[in-house]
Structure formats: C-alpha cells, structure tokens
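K.L.:
sequence first, then the predicted structure:
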Amino acid sequence: MATQLPKTMRAQFLEAFKKPYTLRTIPPPKPATPNDILIRVDAASYCHTDHVLASGQMPGVLQTFPHIGSHEFAGTVVCHFTSPSPKARAFSIGDRVGVPGRAFHACGTCFECQGRGSKDVVWQDDEGYSVHCAHAKNNGLSRDGGFAEYAVVDARQVAPIPAALTAVETAPLMCAGVTIYAALKRCKLEMGARVGIMGCGGGLGHLGLQYGVKMGYKVLGVDAADGPLKLAQGLDTGARIVDAREQKAADLVQQLGAEDGKNDLGEMGLDAVIVLPESQQAFDYAMTLLKSHGTCVVVSFPENGFHISARDVVFRDISIIGSLVGSNRMLREMLNFSAEHGIRAITNSFPLSRLNDLVEEYHKGGGGKLVIDMGLER
C-alpha cells in the first residue's frame, strides 16, 4: 500500500566539483530491496561535509555525476518494497522519519555488522547492522541524498521523529545532532565535569552547548568568529562562551583552576574537549585547555590532518580519540533527548529551488544550520 506517487520529482544535482547545483526534473526512485522505504522528503539540511564533498576534497567518496547531496534529512514514508523486511514493516505509510547518511545497505555479515568491532555503546546496534560497515553506502555522499522531493532510504538506518519535533527541526539532528551528541558520550564524563567545545557557534557546536548543559556538565564554548560567537551567546544555555582571539588558553586554564580550588597545573582545566574546527590553531588551543589525563575528541577531518604533540600524549597522558556519528540506537536516543529537553538547532530555511542561495549563505559563516524546507514550495 502506498500514497499516490507522482511520475516526476525535482532534485538538485551536483554535476561537477566546484560547480553550482542544477535543478532538474526526473522520475522518483523506487524501493529495490526488502529494507528499502520510499519517503517524501520534507526537509534536508546542509552540512559542512556537503561543502567538502562538492569541493572535491573527499577523493574516492563521490564516484559518479550527477549527484544529489544532503546526508541529513527528514521525511514521510510513502511506499515500501513489494515484500518488505521486518525492519521496514515497523514503519507504516505516513510515519515521519529522520534519515542520517550512514549506513545504507549495510552488508549484515562483516566484522562490524556482526558486532565484533568497537564495544563502545555509541556504536552498538542490533546484530546484522552497523554504521561502520565498510560495504555500505552513505546517503548524500556515495549515493544520492535528500536534496530531492523523494528518496529511497534503508529502514535499518532511520529513526521515528518524536511528535514534538518538526521535519525542519529534525533534519539538522541527523548528522550535526547525533555527531555532537555521540562525541559528548564518548568523553565518558561524570556529572559536573568540565567539557569544552571548540567551534561552539557552528552547526554542531551550538547543539553541543545545549546537549552538554542538559547532560549536567560544566560547558565551555570556544569560537573565533563574530557571527558564531553571537549565535552561541544568544542561546542562553548557561555555558561559558570564550572568544579565542581575546583570551589565551593558558590564562583560561588558570581561571578555571582558581574557580575549582586547584593549585597543581596538571589538575587545572577541562576534563574533555571536542574539536570541531579544522584549524591547527583550534586543536592546539583545545589541547592546552585539558587537564592531565584528559580526553580530546576529534570530530573534524582536515585534509592535511592535525599535528599532535608527543609531549601531550606521553607526559600529560592526554587521550586523543575520533568520533563519527553514532549507532541507530544512539540516533533514537538523541532524538528523544532533544524532544524532552527542548534542544533545537538555530536554522535558516530555503526552498529547494534556492539551494545555491543557501550555499552562498553558508560561506558567510554565520553559524547555526541551513535547511531546505520542501514545504516552502508545496
């Protein structure tokens, strides 16, 4: 059973690296395997990774053109495969779902899918599916994504949208939300611990300020641009917001130590820090903020990597770990947490036909999230 489907749909295509998107009319895709669900896309968010991909900075990920981007979107179920899987049957026609980029058509049999990979709760899913499956494709990256009126998604990767959230509110949470939520979980902190978020006014960062405070941490947000700093300060979360251009990390460590009644340099500062910007300067600032035995969670992946001081790792026992999105279980937990605690991304919405205007706005660096709202042209 399905709703009446149109014979055509509109989609924005990337036809070459470093080129504007092109709006075209094509037939809608069709479910092809038992786990497939066809959704009507209601909102699709633009991520920094969309820019990185479109700029040609992710070699090997995008194999063919033309390509439909967006790996964080939300929509309404309109059709199943003719003989749906049990996972697909869990979603009825008309259900609203959030769709992350990872992992479309996970193989079900590899090392990761069989649960023999990471034991961290952030990554654990039902046996037979893993966001780390090396054989899976990724919506909006290695396959078409959400900048279209319809999309085929994998029932194992999507999550029900809580009633309290709209599609526009949900879309940014499908990458930015789950990524920063999982990164905070990977810090493994106790209530009242200090955590820093580098790039606190960006898409992930401003959500991280909200999650961190609601998780019970003392949150320090750091940024170095006027627009993002203004956005972070305007959230009124109770987090401390610092302009890295005006305050040195070493001086900030001394202030935190005094507030905590600590006299030993090794125990002054943050218990953990999450690095979202791609600059070496931001990474170095973050490392300076950490106490000895602290944890640095790296989310960004600059083309040339980061230079890491062996002294920090050896003499200060700083742990450096990476974090990439989270499991389907973590995705659902994050959505419910967001609905319960009123956590929302600051968004600016555009219709599908104005995706290139959205990209221009992204390059202004104002912070928050930019979203295609399909309802603006329906």
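P.N.:
Ah, there it is.

K.L.:
when you work out contacts or count neighbours from here on, use the C-alpha atoms and nothing else.
P.N.:
Fine.

K.L.:
was I right about M9 contacting Y150?
P.N.:
Yes: look at M9 against Y150 with C-alpha atoms under 8 Å: they come within range, at 7.0 Å.

K.L.:
what about the two, which has more around it?
P.N.:
Y150 (27 against 15; other C-alpha atoms under 10 Å).

K.L.:
tell me if I'm right that the more buried one and T25 touch.
P.N.:
No: assessed by C-alpha under 8 Å, Y150 is found out of contact with T25, at 11.6 Å.

K.L.:
overlap in contacts, those two.
P.N.:
Shared contacts of Y150 and T25, defined by C-alpha atoms under 8 Å, 6 or more residues apart in numbering, are found at M9.

K.L.:
does R96 really touch A74, like I thought?
P.N.:
Yes: using C-alpha under 8 Å, R96 is in contact with A74, at 7.4 Å.

K.L.:
more crowded one of these two?
P.N.:
Using other C-alpha under 10 Å, the more surrounded residue of R96 and A74 is A74, with 33 against 25.

K.L.:
distance of that one relative to A43?
P.N.:
Computed as C-alpha to C-alpha, to the nearest Å, the A74 to A43 distance reads 5 Å.

K.L.:
also this one, for the comparison:
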Amino acid sequence: MPGGFAEYAVADVAFAVRLPSDVDPSTMVPVMCASVTAYCAIRRADLTAGERLAVDGCGGLGLYALQIATRMGVHMLAVDRNPAKLDHARRYGAAEVAVAGERLEQNLAANPGYHPGINSAPIPATWSAIVASIRPRGRIAASALMSEPVPLIQEWLTATGVAITGTGVGTRQEMREIVAMHARQPLLNPIEQIYLSRATDALVALEEGKAGGRFVIRY
C-alpha cells in the first residue's frame, strides 16, 4: 500500500519472518532493519573470531555491528565524531574508540592493523580513516547509503589488495538468524518510542542529525 506508516500492512508470507512471542516488540523494530543490515555487513566482510575490526560510524548500524562482533570474539575499534555514541560503543564491546578528527587518519595509517572495516556513516569523510586503518589484503564492507563520491586511490587498492564490497539490508535467512540471535540475547540500542502524531518531528530530527537513537512508532 502507498505510504510508509500504517497500522496494518499486507505481506507475502514467503517474505515474512516469524517473531518470538516473548520478546519486546519495540526492540524488534530496529532489529528488522539496522541490525540485519549490520549483520549482513559483518558476513560480507568475512569477519572471523580473533580478527581486529574497525567500525566507522556508531549510529544504529555501527552499534549493532559492534554487539554482533563482540559475540564472535573480535577486537574492535569504534570511530565517531560524537563522544556520546562512543560511550555507547564502549558499553557494547568496543576495545578501542577514536574521535573522528584531523589526526585520526595519520594515527591509523601509522599502524593499519585491522582485518576488515565496516563503513556505517553516510558521509564521504569517513573513508579516509577507514582506508588508513585496513591492513594489506584486508576487507571493507560499505553499508551506509551515500550518493556522493568517496576518496579512493586505485594505486593504494592495487598495492594493498584490499577487497571492497557493498552490502544491503540482508536476505530472509540472515533476518531469521539475527532475530534468533536477538531472542537469545537482546541486541541493544537507544530506543525512543513515539506515537504516529510525532512521526514528522522524528523525521526532522533524523535529517538534522539530532536523533538520540532509534525512533519506534507505537499505536
């Protein structure tokens, strides 16, 4: 049906995923979007236990990626320009945090020891840092939607052999897996429940970068 907000929607059962009855529905809403996107990015990055992961951008996607990777026994670096988001990243399992800024790229380039990197921020500025952080033969998974060009030198790509892949929301099977993971141990993220009458306010906050977490519309 037209529009993005409705009390009911009709879906083909082949594309629906059964939700656990004993899990708070409000926590499931972002799991079905941001969380499965982060899970898909981790899978596309071929992340394995014992590796070092750099996550650029600690909004919804990044914070979910950190939690999923924590359960895999991965050493993680979280990068964001917002110190409050980095506080969440520490609580969710990041071993290291770094504030995006002038010296970040140089500091990372001095010891580019991360196997994969996940780009979760929809701005080109994060790419210089993520490129600097990746070791030779590493991997980058781009999960943020961004329409602008990003800084990338093909000579660096050829010399390092780094593999870059894009990743979308995820498959039905990946959604089933992340729902099961959340049911076993909830994936956390700041959630603000609002009524439909405040949907426009929420969209404005998102556009202005003032959202404190994930908005969940309740009826």
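P.N.:
All right, it came through fine. Here the structure is a predicted model, which is why all the values come from computation and not from measurement.

K.L.:
drop the TM-score for these two in here.
P.N.:
For this chain pair, the superposition-based TM-score is 0.90 by TM-score structural alignment, normalised by the length of structure 2; 218 aligned residues with a C-alpha RMSD of 2.0 Å.

K.L.:
shared neighbours, A74 and A43 of structure 1?
P.N.:
A167, V168, A171.

K.L.:
the second one sits in which helix or strand?
P.N.:
Looking back up the chat, that one is V168 of structure 1. V168 of structure 1 belongs to helix 167-170 when assigned by DSSP states H and E.

K.L.:
and that helix, what does it pack onto?
P.N.:
On a contact count with 3 or more C-alpha pairs under 8 Å, 6 or more residues apart in numbering; DSSP states H and E, helix 167-170 of structure 1 meets strand 36-46, strand 73-80, strand 369-373.

K.L.:
so who does the residue nearest the centre of structure 2 touch?
P.N.:
Centroid check for structure 2 by C-alpha atoms, centre = their mean gives L61 as the closest residue, at 2.1 Å. Going by C-alpha under 8 Å, 6+ apart, L61 of structure 2 touches A34, S35, T37, A38, S120.

K.L.:
what's the match for it in structure 1?
P.N.:
Under the alignment (TM-score structural alignment), L61 of structure 2 pairs with L204 in structure 1.

K.L.:
about what we covered before: who wins for neighbours among the shared contacts of A74 and A43 of structure 1?
P.N.:
A171 (35 neighbours).

K.L.:
that residue maps to what in structure 2?
P.N.:
A171 of structure 1 maps onto V29 in structure 2, by TM-score structural alignment.

K.L.:
wait, is H115 of structure 2 part of a strand?
P.N.:
Yes: remark: H115 of structure 2 belongs to a strand, assigned using DSSP: H, G, I helix; E, B strand; the rest coil.

K.L.:
what span of structure 2 is stretch 332-350 of structure 1 aligned with?
P.N.:
Using TM-score structural alignment, stretch 332-350 of structure 1 pairs with 176-194 in structure 2.

K.L.:
brain fart, stretch 89-107 of structure 1
P.N.:
Going by TM-score structural alignment: stretch 89-107 of structure 1 matches no residues.

K.L.:
in contact with R40 of structure 1, which residues?
P.N.:
G75, T76, V77, V78, E149, Y150, A151.

K.L.:
could you find the closest non-adjacent residue to it?
P.N.:
Y150 (4.5 Å; C-alpha to C-alpha, 6 or more residues apart in numbering).

K.L.:
relative to P162 of structure 1, how far out is that neighbour?
P.N.:
Between Y150 of structure 1 and P162 of structure 1 the computed distance is 21 Å (C-alpha to C-alpha).

K.L.:
next one: S45 of structure 1
P.N.:
For S45 of structure 1, the distance to P162 of structure 1 - C-alpha to C-alpha - is 18 Å.

K.L.:
the more surrounded of the two?
P.N.:
S45 (31 against 18).

K.L.:
how far is the longest helix seen in structure 2 from where the chain is centred?
P.N.:
Longest helix of structure 2, by residue count under DSSP state H: helix 172-184. Relative to its chain's centre, helix 172-184 of structure 2 lies at 16 Å (C-alpha atoms, centre = their mean, to the nearest Å).

K.L.:
report the buried residues of it.
P.N.:
For helix 172-184 of structure 2, the neighbour count (16 or more other C-alpha atoms under 10 Å) marks E174, M175, R176, I178, V179, H182, A183 as buried.

K.L.:
distance to G3 of structure 2 for the residues you listed - can I get that in TSV?
P.N.:
Output for the buried residues of helix 172-184 of structure 2, formatted as TSV (distance: C-alpha to C-alpha, whole Å):
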residue	distance to G3 of structure 2
E174	26
M175	23
R176	26
I178	27
V179	26
H182	28
A183	30
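
K.L.:
out of those residues, who's nearest R91 of structure 2?
P.N.:
Closest approach to R91 of structure 2 among the buried residues of helix 172-184 of structure 2 (C-alpha to C-alpha): H182, at 17.1 Å.

K.L.:
quick one: contacts for that closest one?
P.N.:
V31.

K.L.:
ditto for H88 of structure 2
P.N.:
With contacts defined as C-alpha under 8 Å, 6+ apart, the neighbours of H88 of structure 2 are L63.

K.L.:
same thing with the one 3 residues further on?
P.N.:
For R91 of structure 2, no contacting residues are found, by C-alpha under 8 Å, 6+ apart.

K.L.:
what range in structure 1 matches the longest strand anywhere in structure 2?
P.N.:
What stands out as the longest strand in structure 2, according to DSSP state E, is strand 134-142. Aligned by TM-score structural alignment, strand 134-142 of structure 2 falls on residues 290-298 of structure 1.

K.L.:
what's the average distance of the matching stretch to structure 2?
P.N.:
Compared with structure 2 after fitting, stretch 290-298 of structure 1 deviates on average by 0.5 Å (mean C-alpha distance after the TM-score superposition for structure 1).

K.L.:
pull the residues that contact that stretch.
P.N.:
183, 186-187, 265-276, 286-287, 316-323.

K.L.:
go with 7 Å
P.N.:
Residues outside stretch 290-298 of structure 1 that contact it (C-alpha atoms under 7 Å, 6 or more residues apart in numbering) are 183, 187, 266-276, 316-323.

K.L.:
make a ChimeraX selection of the buried ones in those.
P.N.:
The following ChimeraX line selects those of the contacts of stretch 290-298 of structure 1 that are buried, judged by 16+ other C-alpha under 10 Å:
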select :183,187,267,268,269,270,271,272,273,274,275,276,318,320,323
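
K.L.:
can you classify V150 of structure 2 as helix, strand or coil?
P.N.:
V150 of structure 2 ends up coil, using three-state DSSP.
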